[in-house]
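Visitor: dropping the sequence and predicted coords here.
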Amino acid sequence: MDFITITEDRRFKHPVYGEGFLERGKTYYTYTQFARETAKAGLGTILEEVKPEVPSFAPAHLAAPERFRKILLIFAGGLGDAITCGIVLPEVSREYGIVIDICCDRSKWDNVFTPMGMSGLHVPYPPDLGTLKGYDGVLSDITCFYPSRDGVRFSPVMELIKGFGLNAREIRPSYEIPREVMGAWRLPHANTIRIGVNLDSNGLVKSYPPDLYGPLLRGLSDAGFDIFLLGMNRTGCWYDSREIRDLRSRTAIPESAAVIKQMDLVIGVDSFMVHLANVLGTKSLVLLSSTCEESFVWHENIQCLSSKIGCAPCYSLFDSCPANHQGCMAFYHDSVDPHAIVKCAARMLAEKFSAPFQ
């Protein structure tokens, strides 16, 4: 983390930190990447020598929660990470009597933290020095509460539950869909099986290969399922038809939640959509390439289908293959090919409806 004093008023729109306003003359507490980018753009000066003190909030402070009644969490994770925090933090507030305000992208606050019941306030990113003075402690990296310090090979939810000393059985997350949104997206009654499908993630390694979309969607359609494509359309190809409703890049998060709530099953890669489906109570089949199944041990509504290719899971998060392949080969393995996915989905639906599927 760094402090940067701004020399020019400027609005910003950042892919990680969202939208905000930097005011000339104010000093802000920011992630190092943001501070360096801002300074490089000639908008401010990073404080290199004398730096203000910021009271941190760490696991040891849970022994004396009366000293830390008001905490500011500075959050720059993705939407799936926001779901993880939304699962655990409301219980942290109840257990310790701590008010937790969150400094983050406004869209994450409106579309994840508020619907999941966070009772604190939203603070625009980045916080200035005046804002920080109103808090007993500041938490800029919530993974410092991970006992293992590893949120890749273990369940991030379980790591936070253990780190905050909570009882996993008492964690009952929820996601409230606005009534007007649920009404506008109410699907007509139909004697069909509805499946939500999300094949894109933030990184190419986690995403399902576009050249396998067709075989998978045909397999699900041939099985008689109505398909609702969810998430973002990063391929430019659309699949609207009588059996497929392509909602990619056409719905806001609350609207996607309303659709997911009405699905009989969601099939997706390791992405925000399957995490959202889990808290909505919709059964999901998550397709894993670089992620390990241990990441989902807490998620009672999720079943994993992992690639059995020798290099999986590689734990890569973004676009590059650690083995230097041109693209990730995990989803081409027959353990998680379109036929295997359709077969596993049919089995899950058979268990749900107690009826045979072919």
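Guide: Noted; the coordinates are in hand. Numbers count the residues shown, from 1 in each chain.
Visitor: C-alpha from now on. contacts and neighbour counts both.
Guide: Noted.
Visitor: ok, the residue most central in space within the chain - contacts?
Guide: Relative to the mean C-alpha position of the chain, the nearest C-alpha, by CA atoms, centre = their mean, is the one of Gly80, at 0.8 Å. Taking CA atoms under 8 Å, 6 or more residues apart in numbering as the definition of contact, the neighbours of Gly80 are 271-273, 275-276.
Visitor: who wins on neighbours among those?
Guide: Met273 (28 neighbours; other CA atoms under 10 Å).
Visitor: wait, isn't it in contact with Arg248?
Guide: No - look at Met273 against Arg248 with CA atoms under 8 Å: they stay out of range, at 11.5 Å.
Visitor: shared neighbours of the two, anything?
Guide: Taking CA under 8 Å, 6+ apart as the contact rule, the neighbours common to Met273 and Arg248 are 230-231.
Visitor: tell me where the stretch 201-350 of the chain has strands.
Guide: Using DSSP state E, counting those that start in this stretch, the strands of the stretch 201-350 of the chain run over 225-229, 244-246, 265-269, 284-288, 302-306.
Visitor: of those strands, which is nearest Tyr96?
Guide: Set against Tyr96 and scored by CA to CA, those come closest in strand 302-306, at 29.6 Å.
Visitor: in which helix or strand would I find Ser107?
Guide: Counting by DSSP states H and E, the element that carries Ser107 is helix 106-108.
Visitor: buried residues, that helix. List them.
Guide: Going by neighbour count (16 or more other CA atoms under 10 Å), the buried part of helix 106-108 is 106, 108.
Visitor: now for that helix, which elements pack on it?
Guide: When contacts are defined as 3 or more CA pairs under 8 Å, 6 or more residues apart in numbering; DSSP states H and E, helix 106-108 packs onto strand 18-22.
Visitor: remind me what the helix or strand just after the strand it packs on packs against, helices and strands.
Guide: Following the chain from strand 18-22 toward its C-terminal end, the next helix or strand by DSSP H and E is strand 27-30. Secondary-structure packing of strand 27-30 (3+ CA pairs under 8 Å, 6+ apart): strand 2-6, helix 129-132.
Visitor: just put the contacts of Gly80 in CSV and tack on distance to Ile227.
Guide: Converted to CSV, the contacts of Gly80 look like this (distance: CA to CA, whole Å):
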residue, distance to Ile227
Ser271, 18
Phe272, 18
Met273, 15
His275, 19
Leu276, 18
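Visitor: next up, a second structure to put side by side with the first:
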Amino acid sequence: MRMLESDHSAAPQQAILRQSHRRACARPAHVDIPASMTSTFGITPDQARTMDRAVEHHRAGRLADAAAIYRALVTENPALLAAIHGLGLVAIDLGQAAEAIPLLARCVATAPDDPSYRCSLGLALLKTGQPDAAAVALLPAANSAPGLMQPRLLLARALGGLGRWAEAEDIMVGVTTAFSSEAEAWSWRAHCESENNRPAEAEASLRRALDLKPDDPELLNNLGVILRGRGQLAEAAATYRAALTRAPDHAVSHGNLGNVLGLLGETQSAEFHLRRAVALDPGYVDGHYNLGAHLLRQDRPEEALPHLRRVLAAAPERHDALTNLGVGLVATGEIAEAEACYRRAIHLKPGNAEAHYDLAWLLLQTGRWQEGWDEYEWRWEMPSFSSRRRQFTAPLWDGTPLPDGTLLIHAEQGLGDAIQFVRYANLARSRCRRLVVECPRPMLSLFTAAAAAGLIAGEMIAIGDPQPAYDAQAPFMSLPRLFRSTPANVPAAMPYLIAPPPTEPLILPERGRRRIGLVWAGSPFNKMDSQRSLPAELFMPLLESTSADFVSLQVGPGAEQAALLPASRLVFTCHDRVRDFADTAAVIAQLDLVIGVDTAAVHLAGALGKPAWLLLAFAADYRWLQNRADTPWYPSIRLFRQSKRDDWSAVIAALRAVLTTW
């Protein structure tokens, strides 16, 4: 199952890897006793000395000891705000911010002008997901204490939590002006600039922070995040490594380095760092998510699923993890649970294009085409979809008849898709006065010949050629939705393509035997290629089971594997002989049978009405449906499916058994 784009129609799309930022705690590191407390509430010298001991424990991280002393002081003097404040800060440090809020709110209510109390309350409110209340608590302190950094920094955080990043950045510009020697201020300014889509400015601010604290692993990690976002992958990797030199057990930097190495194609090193991240911090949710996503891209869904389930156990509302879990479940054949994941992800985030698209893939695969084709339109909302969304001078066609108009239909995605969906040209022509069909250039002469023979309608042009004026346009793979196609009513009049007579270089040798064409590999750029393609030598049992001659239809990558098959049986190779798909069609027309994996050559055989046997992976492309040996798209194609993942041996055995009686 394909994770990202491909030259065939795209399969389930995994969500983007998460980069993890880590930021300083942004609260006072110790508890101060405001001077007003001593005079107003009459703190005794003994109580002051006791407070000093509590603060010492607190600073040293001995939280239980500090809390016991604070609690005893409050019991002795219920009005001692410094001790109440200390209890609140201990609760925050223990991860119990909700319990801290009433304590800190009491301090603010009693001493509303004390900025330290407002900062602590604001921090507790931020930690409990209440940025609006935090902003209310912090604003008076930020206005009344311009000489303090923390009130304004925390206010910026609160505004950011409300999505008011422009205001937050304005505050941080002022903070860095007033506190230009504070690395934390520059770090938070960078965060605001990044959220405001100003990566160059964010990078500059982080570099200012690093000038002040050059060995800070958190700052180095965050600079790596910015560099990765700017596409500077090698420099990002170097920055993460610098962070790890200073903090070898920094889990987030290991995870982020793993992400970047994966993008750089260093898959083994990537996996090492992704696994190291979750080993160092088993509770690192983004780390499990990224490791799961990496394993999915490596076509190892069984290993990916436990990590994605762990993410959802900790964060059930993670729509991205639900989407990726669905991808892994489809790959392992757990279709019902995958559908539930996709629908839950869409419920949580209705605009999640990847989840909509993956749901479409599943619905089409299971034969529910009406809803599936509707959901398939979400492909254009995915930033990494295999076909870029092109700009046209006329609106998208909605299927309404154009009795006096010109309709342009245009190919998208892969070459096999163009062959499969050009069949809709005849239906489209029935709803317009003039039809223009735009196709990949390697298809132009093939489609033009079919149009001349009356098999498909339309005036053919190649992508990139000048377009005539038109009134509406539609991509090929939106046409099944417009014509409400189902498995029962697919346009299946065959053939709808025609092969030209072969020219001299394409005439196959005549040896009085039947001829079988072979194709074993698709484009290596297809993200499903590791599943659909196989080594040529796996076809050896087929060559041994019949006296037929064999022809290699393989062109481009993988064609060199023809040398692994015996020359006495392989009488012709297409590589370096065919110029376009019309040439390939001329070769296929001379064959008795085509055997191959899911590539354009098999689509072409089907469209020519030529018998073909198609080898399919366990989680095959949606167009081949499920649990059937035939396809409504091509009556002449017979399907041979893997019964378990990554096992071609049973498929080859089944083919050999059929071939011996063919």
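Guide: It's in. Treat the numbers as computed from the prediction; the structure is a model and nothing was measured.
Visitor: what's the counterpart of the residue nearest to the centre of the first structure in the second structure?
Guide: Mapped onto the second structure by TM-score structural alignment, Gly80 of the first structure lines up with Gly416.
Visitor: how close does that match get to Gly606 of the second structure?
Guide: To Gly606 of the second structure, Gly416 of the second structure is 11 Å away according to CA to CA, to the nearest Å.
Visitor: and Val175 of the second structure, by the same measure?
Guide: Distance check for Val175 of the second structure against Gly606 of the second structure: by CA to CA, it reads 68 Å.
Visitor: and if you look at Pro491 of the second structure?
Guide: 13 Å.
Visitor: higher neighbour count, the two?
Guide: Each of Pro491 of the second structure and Gly606 has its neighbours counted (other CA under 10 Å); Gly606 has more, 26 against 19.
Visitor: could you find the closest non-adjacent residue to that one?
Guide: Spatially, and ignoring its direct neighbours in sequence, Gly606 of the second structure is nearest to Tyr634 (5.2 Å; CA to CA, 6 or more residues apart in numbering).
Visitor: which residues of the stretch 351-500 of the second structure fall in strands?
Guide: 402-410, 432-439, 459-462, 472-475.
Visitor: any buried residues in the third one, and which?
Guide: Going back to what we said before, that points to strand 459-462 of the second structure. 460-462.
Visitor: so what does it touch, helix or strand wise?
Guide: Using 3+ CA pairs under 8 Å, 6+ apart, the elements in contact with strand 459-462 of the second structure are strand 432-439, helix 444-452.
Visitor: and with 6 Å instead?
Guide: Contact partners of strand 459-462 of the second structure among helices and strands, from 3 or more CA pairs under 6 Å, 6 or more residues apart in numbering; DSSP states H and E: strand 432-439.
Visitor: what does the first one give?
Guide: When contacts are defined as 3+ CA pairs under 6 Å, 6+ apart, strand 402-410 of the second structure sits against strand 432-439, strand 472-475.
Visitor: save those as JSON lines, and put in mean neighbour count and distance to Val651 of the second structure too.
Guide: Formatted as JSON lines, these follow (neighbours: other CA atoms under 10 Å; distance: least, CA to CA, whole Å):
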{"stretch": "strand 432-439", "mean neighbour count": "22", "distance to Val651 of the second structure": "34"}
{"stretch": "strand 472-475", "mean neighbour count": "21", "distance to Val651 of the second structure": "35"}
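Visitor: Ile346 of the second structure is nearest to which of these?
Guide: Across those, Ile346 of the second structure has its closest neighbour in strand 472-475 (24.9 Å, CA to CA).
Visitor: and the closest one, what other elements does it pack with?
Guide: Counting by 3+ CA pairs under 6 Å, 6+ apart, the packing neighbours recorded for strand 472-475 of the second structure are strand 402-410.
Visitor: returning to that earlier point: now the helices and strands packed on strand 402-410 of the second structure in CSV, with distance to Leu497 of the second structure?
Guide: Formatted as CSV, the entries for these read as follows, by distance: least, CA to CA, whole Å:
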stretch, distance to Leu497 of the second structure
strand 432-439, 14
strand 472-475, 20
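Visitor: quick one: closest of these to Val55 of the second structure.
Guide: Proximity to Val55 of the second structure (CA to CA) singles out strand 472-475 among these, at 68.7 Å.
Visitor: okay, the helix holding Ser107 of the first structure sits on what stretch of the second structure?
Guide: Alignment note (TM-score structural alignment): helix 106-108 of the first structure is matched to residues 441-443 of the second structure.
Visitor: quick check, the residue nearest to Gly606 of the second structure in contact with Leu604.
Guide: No - using CA atoms under 6 Å, Tyr634 of the second structure makes no contact with Leu604, being 9.9 Å away.
Visitor: re the thing from before, now do the match of helix 106-108 of the first structure: distance to the chain's middle.
Guide: Stretch 441-443 of the second structure has its C-alpha centroid displaced from the chain centroid by 30 Å (CA atoms, centre = their mean, to the nearest Å).
Visitor: now do stretch 237-252 of the first structure
Guide: Stretch 237-252 of the first structure has its C-alpha centroid displaced from the chain centroid by 22 Å (CA atoms, centre = their mean).
Visitor: same deal with stretch 98-116 of the second structure?
Guide: Taking the mean of its C-alpha atoms, stretch 98-116 of the second structure sits 44 Å from the chain's own mean (CA atoms, centre = their mean).
Visitor: cool, stretch 15-31 of the first structure as well?
Guide: Put simply, stretch 15-31 of the first structure sits 23 Å off its chain's centre (CA atoms, centre = their mean).
Visitor: hmm, back to that, still contacting in the second structure, which of the contacts of Gly80 of the first structure?
Guide: When you map these onto the second structure and apply both residues aligned by TM-score structural alignment, their matches' CA atoms under 8 Å, the shared contacts are 271-273, 275-276.
Visitor: run a quick neighbour tally on Val252 of the second structure.
Guide: Residues lying near Val252 of the second structure (other CA under 10 Å) number 30.
Visitor: same thing with Glu293 of the first structure?
Guide: That count, for Glu293 of the first structure with other CA under 10 Å as the rule, works out to 19.
Visitor: chain neighbours aside, what residue packs nearest to it?
Guide: Excluding the flanking residues, the one nearest Glu293 of the first structure by CA to CA, 6+ apart is Cys304, at 6.4 Å.
Visitor: residues near the equivalent of that neighbour over in the second structure, how many?
Guide: For Cys304 of the first structure, the equivalent position in the second structure is taken to be Leu639, counting by TM-score structural alignment. The tally of other residues near Leu639 of the second structure (other CA under 10 Å) stands at 18.
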